[in-house]
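*Asks:* Sequence first, then the predicted structure:
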Amino acid sequence: MSYIIKTASEIKKMRISGKLVSEVLEMIEEYIKPNISTEKINNICHDYIVTQQKAIPACLGYHGFPKSICISINDTVCHGIPSDSKNLKEGDIVNIDVAIIKNGYHGDASKMFYVGKISDLAKRLCEVTRESLYQALNIVRPGIPLYKIGETIEKYVQKEKFSVVKEYCGHGIGYNFHEQPHILHYKNKKNNNIVEENMIFTIEPMINTGGAEVKCMKDGWTVKTKDRSLSAQYEHTILVTKDGCNILTWQKNETIPSILINQP
């Protein structure tokens, strides 16, 4: 499998794209309150990306997706479409997935937000999902097989008695929104290509409180858990360095450093 190893000038552009994505996720936090519509959240993000950042929302029109960001609530796993008729309510957990294009290059990240006071189960799900991503980030370095990323996530999540969605994965990213390699979030030894310095890809585990099975709704985008259990996701775009990785979409409230030195 041929991966796109990024050049110094591409990495410089992708650092900018990643930073812009993190700024959108930081900016929108204050608006995540009961009764706001997901359409309004979408419009705030769209205007910020286009007007303030002078960038392009990568999701808008991508394979026909109708909005600028994805907003996935409670049992929605991913690709939730913002809508005027969908309002946040107290107790919801919400994933906001932002991807932007700046200078021709993409950045991509998502995180969970709490609407008011949430249940203990919902909180633990979000914490486990973020920790599964962090544990994966803490092993990334040149020389490891790609399946180690998924193995690390799956092992931790199963220990916590949750399940990993297998239908969707992380991906290479750069000039194109989705590039090789596929980054699986579960162990599959066929995914045995070796991580190399200056690769850039996303890791984005989707974790359910119930079963791992999902279904796509009639709109062709919205993916929900089959058993209607809660789902959470965290995503970062990362650059593989000579001795670890850089989190290009790192945000101010992270409990992990943006630069990771990962020893063998």
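*Replies:* That came in fine, so what should we check first?
*Asks:* For the rest of this, base every contact and every neighbour count on C-alpha atoms.
*Replies:* Fine.
*Asks:* ok, which stretches of the stretch 101-250 of the chain are helices?
*Replies:* For the stretch 101-250 of the chain, the helices defined by DSSP state H, counting those that start in this stretch cover 120-137, 147-159.
*Asks:* any chance of these in CSV, plus mean neighbour count and distance to residue 50?
*Replies:* Shown next, in CSV, are those (neighbours: other Cα atoms under 10 Å; distance: least, Cα to Cα, whole Å):
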stretch, mean neighbour count, distance to residue 50
helix 120-137, 20, 29
helix 147-159, 20, 34
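*Asks:* Nearest approach to residue 216 belongs to which of those?
*Replies:* With distances scored as Cα to Cα, the stretch of the helices of the stretch 101-250 of the chain nearest to residue 216 is helix 120-137 (21.4 Å).
*Asks:* also this one, for the comparison:
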Amino acid sequence: MASSCATPGCTNPVIKPLACPICTQHGLRYVFCGQQCFKENYAQHKKIHTLMKQMADPAGGGGHRRTPPDGITCPLDSPREVKTSLPTWARSYNFTGDLRPALLSPRRPVTNSRVLTPDYATHPGGVSDSEQRDRASNNNIRVYGADELEGECNLRYACAMGREVLDEGGRALRVGVTTDEIDRVVHEACMERDCYPSPLNYYNFPKSVCTSVNEIICHGIPDYREVQDGDIVNIDVTTYSRGGYHGDLNETFFVGNVDADGRRVVQTAFECLQSALAMVKPGTLYRDLGSTIHRVAVANKCSVVRTYCGHGIVYHSNLHLRTSVNKGSLFHTAPNVPHYHKNKAKGVMKEGHVFTVEPMINLGSYEDTTWGDNWTAVTRDGKRSAQFEHTVLVTKDGCEILTARKNEPVMKWDPDLLQR
């Protein structure tokens, strides 16, 4: 008997589990409580199949895809016209907006021997075995104790390192810089702090940070495209410390002269997160955050993305620091924290819970699609999107923003901090 249905929010007992056949073919186990639940929720569930495509050999040989494949990378010393040319997949792709990708630099190596790597770092398909096992278990929400929060390399430390690394990436952002340069800055900042950049090789993601420009909702891959005057750019950083913890956060920046609509969607995304975090305290239902975020977005004539959600970040006590690879910590786990209205998220907040809230807010429709690189999520109507994210700890009477700036106990809108 399986422990729970793969449909978010479903509480039906799984007596006769129905496994997704496509997931089973790829060695993953996602089970549903029955045929009806599987049919009704397949449109959302099949999005995980996009991740699986990354692990497939494009030639059909049954192996893992090279990261990145031919037609996407070029050396750092290549001519500018080569670097800014379209990747092979993009030459026949029907884009929804004006943004176009460029080629990628070669993957950056981990040069610091003190850096502890998560289990997916060297996996040929970037698969996190610990996350797969976690999904097959009860997937309960972990309660953190004081010993896991304090001290060198523990959870607060990982989040503080994430804050420092994001600030380094933000300072490097300006008109004319490439998002590949932001990736270099973030990668080197991680190395300097004995941290692994968590996105690197996670299900074959080829870079150390996500940079999402204009209509990109999330998971934008840094490339040789130069940032333009008027762009809005989200920098999404996660650092993995030697203590075995991930610290996850992001911010959207104004680059140069951003128009009124661009500034509106960025401020709305900030206020959506601000309003949601004000609700975080023991006893709050996880599903209720989405209603508050929805109200703020609609009041500003924006919409809330439904495909992606906030998540827990778990440390497992079976980590042995004498080994160079952590077999236990999880980048993404329970709880799921949807950001949209009338969601069916399970769970009630308790003191000691740690999770991210990261609403993605669009100027137009909430609907999304994915580029041919199998990672970059964009708005279906090509309009711009913005996002902010923090990792938070539920405290006795509220929450602590673990990824906040120093001397910033609560979120406060200050556009000058985001202007580049």
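*Replies:* Received the coordinates, thanks. Treat the numbers as computed from the prediction; the structure is a model and nothing was measured.
*Asks:* Could you quantify their similarity as a TM-score?
*Replies:* In this superposition the chains share a TM-score of 0.93, using TM-score structural alignment, normalised by the length of structure 1; 256 aligned residues with a Cα RMSD of 1.6 Å.
*Asks:* quick one, what contacts residue 258 of structure 1?
*Replies:* Taking Cα atoms under 8 Å, 6 or more residues apart in numbering as the criterion, residue 258 of structure 1 is in contact with 246-248, 250.
*Asks:* Now for the residue lying closest to it once chain neighbours are set aside, how many residues are close by?
*Replies:* Leaving out its chain neighbours, the residue that sits closest to residue 258 of structure 1 by Cα to Cα, 6 or more residues apart in numbering is residue 247, at 5.0 Å. If you count neighbours by other Cα atoms under 10 Å, residue 247 of structure 1 ends up with 22.
*Asks:* hang on, isn't residue 247 of structure 1 packed against residue 241?
*Replies:* No - look at residue 247 of structure 1 against residue 241 with Cα atoms under 8 Å: they stay out of range, at 10.3 Å.
*Asks:* ok so, going back, pick out whichever of the contacts of residue 258 of structure 1 sits closest to residue 96 of structure 1.
*Replies:* Relative to residue 96 of structure 1, the closest of the contacts of residue 258 of structure 1 is residue 250; by Cα to Cα it sits at 14.9 Å.
*Asks:* quick one: what's aligned to that closest one in structure 2?
*Replies:* Aligned by TM-score structural alignment, residue 250 of structure 1 pairs with residue 404 of structure 2.
*Asks:* dump the residue contacts of that match.
*Replies:* 163, 390, 410-411.
*Asks:* Where do the strands of the stretch 101-250 of structure 1 begin and end?
*Replies:* 105-114, 163-164, 170-172, 179-183, 200-203, 206-208, 214-216, 223-225, 231-233, 236-241, 244-247 (DSSP state E, counting those that start in this stretch).
*Asks:* The fourth one vs structure 2, average offset?
*Replies:* Right, the one you point to is strand 179-183 of structure 1. On superposition with structure 2, the mean distance recorded for strand 179-183 of structure 1 (mean Cα distance after the TM-score superposition for structure 1) is 0.5 Å.
*Asks:* Now residue 285 of structure 2: closest residue in space that isn't a chain neighbour?
*Replies:* Spatial nearest neighbour of residue 285 of structure 2, chain neighbours left out: residue 348 (4.5 Å); criterion: Cα to Cα, 6+ apart.
*Asks:* What lines up with that neighbour in structure 1?
*Replies:* Using TM-score structural alignment, the partner of residue 348 of structure 2 in structure 1 is residue 194.
*Asks:* just residue 200 of structure 2 next, same as before
*Replies:* Per TM-score structural alignment, residue 200 of structure 2 is aligned with residue 60.
*Asks:* aligned partner of residue 310 of structure 2 in structure 1?
*Replies:* Under TM-score structural alignment, residue 310 of structure 2 pairs with residue 170 in structure 1.
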